[in-house]
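1. Sequence and predicted model, in that order:
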Amino acid sequence: MSIELLLALPVMLPLAGAAAALLARHHARLQLGLAIATLAAVAVVSAVLALHVAEHGTLVLQIGRWTPQLGIVLVVDRLSALMLVVSSIVTLAVLVYSSAQSVSESSERTPVAIYHPTYLVLVAGVAIAFVAGDLFNLYVGFEVLLSASYVLLTLGGSASRIRAATTYVIVSLLSSLLFLAGVGAIYAATGTVNMAELALRLDRIEPGPRLALEMILLVAFAIKAAIFPLSAWLPDSYPTAPAPVTAVFAGLLTKVGIYAIIRLETLLFPASVISDLLLAAAGLSLLVGILGALAQTDLKRVLSFTLVSHMGYMLLGIGLSTLVSMGATVYYVVHHITVQSALFLSAGLIEARGGTTNLARLGGMAKVAPVIAVLFFVPAMNLAGVPPLSGFIGKVGLILAGIDVGSPEAWILVGIALVTSLLTLYAMGKIWNRAFWQPASEEMAAELADREVAPVMIGATGALVVFSLLLTVLAGPLMAYTDAAAASVLERTPYVSAVLGEDAAAQVQHRIGEDGQKVELTQDGGGR
């Protein structure tokens, strides 16, 4: 079998698994087994693709052997391969975790049999977004995962979940309408939606219309990625969902938006004039998010606000747009997917044992649940950037990139990034102190004595925490991989060459020079 055919499997396997799981809806164990086997197979395929791409370069699959200009093209380069690997590992861990927790504990009437098929459809949507070679199928990927997320958010049918899901649906539909309008406008302006071709044609559009097209897509992706000031929906939507659902949403779905912004600002609109706007949004996300977290008294809401805050780190790297910053951004995306998912799973363990996520009611868990304490403490310190963990490594890379740029804006962002890291440590310390160290009330002591947590939930969370530690242990080779991925997306020619051929790639301007610094593109396509 040709290696290119593997590109379809991260999409086709979850869709086939969803169909099989739906047919097995009356057999819960069989349904769970099918879902786990499917995601395990996706993880293996993703790892094979990542290894092959690292050695041989970008892979392209032309569906139906149509030309890229007319047909559907799937593309996997280092960036998308890495995202596939990390997303498959996280979704597998979360699925195992959810197997021991009722995802519809609020209502016995909820059709639990739809959980596994819907979850697999969500995974398929994420994969479509990562491998899509054109804007329309990127839109399709977003819509598939969003449609599945609507169902997952409302499992249990409680009033709070329906209310939160309503906000999520309205905001998601708005971003989708903007995205679709942007796709239509780009097709009207260029005659194509293939991203490799757009890399050639968008450079020739006048600056005014080009900026308008970029802004439409950027706003749509910023809503999906929860970038301030377009992030108000997230803290109200995620905390009400079951812990496994929240873990996937917080850890993975927002990073699909970041992935789209990376493609937008490197492949489609290189050397953009809106880099200062990106840096401003990064700084506001960092500060507003972490200040919001400090004001919360509910564990899940604290974590939701820290999620908004730390999206700013990734946007900072994109806005700086150098080889160093982009490499650190890709590494930080991998780190944040893993650590944020682990933290929300840990929050689920705390809720399962203590019966609440209200920090004012929790207490005494370090003594009665030391394993849960460790499973929370490690990713919490990682999120705060305590050395030598992966959060520290990623933040140091971003800070060094800002220092290298040396502009006043970059120095301000470096200062904000450092303050945010310290405030994140404070927020995590507040959770640790209230949930684990402060004495438990009589009511909480009774809850802790009566409740137990399924070993499978602890094991799945532990596996994800161990994986997050591997990002530190293997930081050297991983950062070499992310630097290579950054160089590829900034240069653009490897992507365009793989899809359209070397002749087309020769027409694409490079974004980076030999020293790794950004090359500005003049209006006529030259560099200076």
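-> On my side now, so go ahead. Residues are numbered from 1 along each chain as shown.
2. from here on, contacts and neighbour counts on C-alpha atoms
-> OK.
3. Contacts only, for the residue lying farthest from the centre of the chain.
-> The centre of the chain is farthest from one residue, E442, which by CA atoms, centre = their mean lies 40.1 Å away. By CA atoms under 8 Å, 6 or more residues apart in numbering, the contact set of E442 is empty.
4. Quick check: it vs A347, distance?
-> For E442, the distance to A347 equals 22 Å [CA to CA, to the nearest Å].
5. now do V414
-> In terms of CA to CA, V414 sits 30 Å off from A347.
6. same deal with S341?
-> Per CA to CA, S341 is found 10 Å from A347.
7. One more: A100?
-> Per CA to CA, A100 is found 15 Å from A347.
8. Compare these two (neighbour count), which wins?
-> Per other CA atoms under 10 Å, whichever of A100 and A347 has more neighbours is A347, with 24 against 14.
9. Touching, the more buried one and N358? I think so.
-> No - look at A347 against N358 with CA atoms under 8 Å: they stay out of range, at 10.8 Å.
10. A further structure is provided below for comparison with the first:
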Amino acid sequence: MAATESMNSIDTSAAMIAGPTQLADWLVLMPVVIPIVAGAVLLMARHEVRLHAMIAIGALGLAFAGAAGLLYRVVTEGTLVMTMGRWVPPFGISFSADALGATFATAATFVALAGAIFAIRDIDATGRRYGFYPFLLLMMAGVNGAFLTGDIFNLYVWFEVFVIASFGLLILGSEQRQLDGATKYAILNLVATTIFLVTTGMLYGTFGTLNMADIARKAPQLRESGPLMTIAALYLLAFGMKAAAFPLNFWLPASYHTPRIVTSALFGGLLTKVGIYALLRVFLTLMPVERGVLSELIAWLAAATMILGIMGALSQSDVRRIAGFVVISGIGVMLAGLALGSPVGVAGTVLYAVHSILVMTALYLLAGLMHEAGGSYSLHEVSGLYRSNPFLAAIALAVVLAASGLPPLSGLWPKVMLVKASVDGGAWWLAFAILLSGFLTTIALGRVFILAFWRNSPTAGDDSADFGGAGKARPGGYMVLGMLALPMIAIGVYPDPFMQLADVAAAGLLDPSGYIQAVFPGGGG
């Protein structure tokens, strides 16, 4: 009877559209639908692998244009919602694009486009025949679906979509080290997704709904009677594993160095950020009170992740492994903003996540070009790259500055925001941890730059034009790194619009009333 009354109270006039949907309203689906359709086309054209790169790049270009258009519309008009069929929320499957989801989807699709271009030179005909580009498109459909879904069970579904696709990318080539890395990657991710699914079952049993907006508005009434703290703790465990937070982050440096470098770049730039997105969405939109209770624990996890992560980088000599530990350290920086929960702290996390998507992708691609020019990923074997590849050295310096949070690149401003939020919140020790991680990152990546680029080869004479057998990196890779460097420079030199966008995203997380109103425009339910 109660359910019937609830259904009858819904004002469907504002939710149901009798006329044709405007073309602009379909923007919310474009970042997901285009990669799925293009991936299906590539499967049908599996014998024409020479066309795969062109089709994939075109599809990702369209998806990026759609995501950018969606972001513009969300910023100017507010949250955009589309519910499938004639099922009224919370019963229908909804896509709900707010500033946070649209920002992440735009940044993710941009680096995927860059990765697809880089893959022209990095993935050979065998890799294309085994499905690199269809896997890439499927992975991006899952990543963007996770950013744009309005249903927490469908968040789990999209997690599974990109995890399955990432397995395919990880083992492409079937080398022993790839299979070993994939095994470690698979076990921890399967454990995390299982915890995610079980916890979602508990959530449904408590709320009777899986629509995020519906959960957000019902949480205050069910907080006293439902096991919300248990659910929140389990989500912290599941999403923390996905994001590679301490102490369950050992799978990342054990697996991300094994596949082709473009795959490592996309993984480092994108996959852990989906875990961060899920933590932001669940703890700030759905369970803000529980986040407050867990905030001290999250802060300690953040500090341990950023410090131990970068200490791992200092102990490595393989550039790919160093990049993996830098990814982990950055996850700790983002968790700091979640722990603080203030508008400035959350905005700092959002901006840092966008920065990390760009910079971590660039760092792995830089490692690939260093291997191409120097013949090895080991700092014991690569040297003298500045003499043979001066332009690569310039790009490398920019990436090092950005990843370390130094001016004038993109990493500076989000760290400034997070340090300010920590000081304002009385968490001086957390501010110190953020600054210390930045200092150690400068040392770790500065060591890479000094040894690989500035150091002369011990076998080269003083007048030699080449050092350590260093060769020339092919120019095509420079274009992709330059493509990624442009927004990194823009964020660093002219941060105001990016900081304002992060503020809008943070405000939407901390005050979900606009998000809820967009899903339930009639206020019914």
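-> Looks like it came in fine. As the structure is a prediction and not an experimental result, all values here were calculated from the model.
11. For A347 and N358 of structure 1, list the residues in contact with both.
-> Common neighbours of A347 of structure 1 and N358 are listed as L299 (criterion: CA under 8 Å, 6+ apart).
12. With structure 2 overlaid, how far apart is stretch 207-219 of structure 1 on average?
-> Its matched residues in structure 2 lie on average 1.8 Å from stretch 207-219 of structure 1 after superposition (mean CA distance after the TM-score superposition for structure 1).
13. how many neighbours does G61 of structure 2 have?
-> Counted by other CA under 10 Å, the residues lying close to G61 of structure 2 total 19.
14. Please say which position in structure 1 it maps to.
-> Using TM-score structural alignment, the partner of G61 of structure 2 in structure 1 is A40.
15. quick one, what contacts that match?
-> The contact partners of A40 of structure 1, by CA under 8 Å, 6+ apart, come to 88, 92.
16. at 10 Å what do you get?
-> Counting by CA atoms under 10 Å, 6 or more residues apart in numbering, A40 of structure 1 touches 34, 46, 88-89, 91-93.
17. Spit out the contact partners of the equivalent of Y235 of structure 2 over in structure 1.
-> In structure 1, the residue paired with Y235 of structure 2 is L217, using TM-score structural alignment. Contacts for L217 of structure 1 (CA under 10 Å, 6+ apart) come out as 175-176, 178-183, 186, 260-261, 264.
18. would L217 of structure 1 count as being in a strand?
-> No - secondary structure of L217 of structure 1 (DSSP: H, G, I helix; E, B strand; the rest coil): helix, not part of a strand.
19. Could I get the full set of helices for the stretch 301-450 of structure 2?
-> Taking DSSP state H, counting those that start in this stretch as the test, the helices found in the stretch 301-450 of structure 2 are 319-340, 343-374, 385-388, 390-404, 412-424, 428-449.
20. The residue lying closest to V368 of structure 1 once chain neighbours are set aside: what's it in contact with?
-> Using CA to CA, 6 or more residues apart in numbering and skipping the chain neighbours, the partner closest in space to V368 of structure 1 is L448 (7.4 Å). Contacts for L448 of structure 1 were tallied using CA under 10 Å, 6+ apart; they are 350, 352-355, 362-365, 368-369, 440, 442.
21. next one: M215 of structure 1
-> Here M215 of structure 1 is in contact with 182, 209, 221, 274 (CA under 10 Å, 6+ apart).
22. Could you check how far it is from W233 of structure 1?
-> Counting by CA to CA, the separation of M215 of structure 1 from W233 of structure 1 is 20 Å.
23. do the same with P408 of structure 1
-> P408 of structure 1 is 32 Å from W233 of structure 1, by CA to CA.
24. Same drill for those two, tell me which one is more crowded.
-> Taking other CA under 10 Å, P408 of structure 1 and W233 do not tie; W233 has more neighbours (18 against 11).
25. Alignment lookup: that one to structure 2.
-> Using TM-score structural alignment, the partner of W233 of structure 1 in structure 2 is W251.
26. cool, and M381 of structure 1?
-> Counting by TM-score structural alignment, M381 of structure 1 lines up with L401 in structure 2.
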